[in-house]
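J.: Give me a 3D structure for the following:
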Amino acid sequence: MAMSQIKGDSGEIQLVVFRLGAEEYGVPITQVQEINRLLTPTKIPQAPSFVEGIINLRGKIIPIIDLKKRFGLVQEEHTANTRIIVVNVERHTVGIIVDAVTEVLRMPQSAIEPPPPMISTISSDYLTGVGKVDERLLILLDLDKILTEREKAELQARPL
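T.: Here you go, the predicted model:
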C-alpha cells in the first residue's frame, strides 16, 4: 500500500499502535475494524505455522495470524494485554495477535521516513516506513503484504 493511500487530507495519518516484544508498530486505522481480547482460535489442520486458527466473530469466520510467528520473532506467553486486532487485508478480514495495543495517534506525513532494508528481524517487504514520535520510532506495517498471494488464496479456498 502506498503511503498516499493512508494519508489524510491534512498530511497526517492516524495509526493504531501496538507492541510485539520490545518494538512498537503502527497500522493505518482505516484498515482496523476492531480490537478484541484474545479468544482461543480453533486450529485448522495443515495451516501455515503462523496461522493460529479461526474464530467466529459475530457469525463471520476469520483466520487468526500470530504476527510474532509470521515475522520469526521470539514467542512469549500471552498475557492479559494480548489482543486480536481485526483488520482488512485487501479483500480479506483477518485477526492479528499482538502483545498489547498501546494507543491511537495522528502522525504528520513529514515524520515518516522510508523503511531501512531491515529492522530487527523484519524484512522491509512488510514495511511502509518508520515514524518518529518524540524519541520513539514506530515501525509502520504494510498489512497487504502480511500474507502472500498464495496464502490469501489458500485461506479463501480452505473449507472451514
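
J.: switch to C-alpha atoms for all contacts and neighbour counts from now on
T.: Noted.

J.: which parts of the longest helix along the chain are buried?
T.: Counting residues, the longest helix found in the chain (DSSP state H) is helix 149-157. By neighbour count on 16 or more other C-alpha atoms under 10 Å, the buried set for helix 149-157 is Leu155.

J.: gap between it and the chain center?
T.: Relative to the centre of its chain, helix 149-157 is centred 17 Å away, using C-alpha atoms, centre = their mean, to the nearest Å.

J.: which residues are in contact with it?
T.: Residues from elsewhere that reach helix 149-157 (C-alpha atoms under 8 Å, 6 or more residues apart in numbering): Pro63, His92.

J.: Here is the second sequence; please produce its structure so I can put it next to the first one:
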Amino acid sequence: MEQYLIFRLADEYYGLLVSFIENIEKMMPITRVPNTKEYIKGVVNLRGEIVPVIDLREKIGVKKEEFGEETRILIVNWKNEFKVGLIIDEVLDVVYLTKEDFDSATRDRNEFTFSIAKYNNMLINIINLEDVLFEKVEEV
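T.: Sure, this is the predicted structure:
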C-alpha cells in the first residue's frame, strides 16, 4: 500500500506517489526562459531556490485550459538530485492505493502513465514521473 496524491488535469484524474512531492504551491509568477520547449513555462523563485516549471497538461497532451483559482504547482524532488514544478489544475485528495486497486491490463499504457488505478468511482492515471521529466532518446 502506497500513498498517492490525486489531482485533476482538464476532466481527467491523475495520481503521483506522495514520496516524490516536496510541497504544493499556489500559482506564482513564472519567469520565461528563452529557447525552451513549449511545455516548459519557465522558472520560479521558491524561497531563494530557482525551480523549473513544466505545464503537465502540455507535456502529456491533455487539453489546454487557462489557469484557474485551483491551479497549483506540485514541487517534486527527483531522487534528491533536482526539483521541478508541475502545473496541475486541482489537487483532489491523498489516498492509499493497494495492488488490488490497479488494473494489470493497463501496464505500459502510454509514455507518461504506467497504470490505471480505481478509487471510489474514479479511474486514475498513475503518472510515470521519470518519463515526464526525461526525454527518451530513440536508438538508430
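
J.: TM-score of the superposition?
T.: The TM-score (TM-score structural alignment, normalised by the length of structure 2) is 0.89; 135 aligned residues with a C-alpha RMSD of 1.8 Å.

J.: And Asp93 of structure 2, what's its match in structure 1?
T.: By TM-score structural alignment, Asp93 of structure 2 lines up with Glu103 in structure 1.

J.: At which residues are the helices of structure 2 located?
T.: According to DSSP H, the helices that structure 2 contains are 56-60, 129-133.

J.: rewinding a little: near the match of Asp93 of structure 2, how many other residues are there?
T.: Other residues lying near Glu103 of structure 1 total 10 when counted by other C-alpha atoms under 10 Å.

J.: Check the spacing between the residue nearest to it when sequence neighbours are not counted and Leu147 of structure 1 real quick.
T.: Spatial nearest neighbour of Glu103 of structure 1, chain neighbours left out: Val17 (5.3 Å); criterion: C-alpha to C-alpha, 6 or more residues apart in numbering. Noted for Val17 of structure 1: a distance of 20 Å to Leu147 of structure 1, by C-alpha to C-alpha, to the nearest Å.

J.: more crowded one of the two?
T.: Between Val17 of structure 1 and Leu147, counting by other C-alpha under 10 Å, Val17 is the more crowded of the two (20 against 15).

J.: Please pull up the equivalent of the more buried one in structure 2.
T.: Match for Val17 of structure 1 (TM-score structural alignment): Ile6.

J.: ok, its match - contacts?
T.: Tyr13, Tyr14, Gly15, Leu16, Val91, Leu92, Asp93, Val94, Val95, Ile124.
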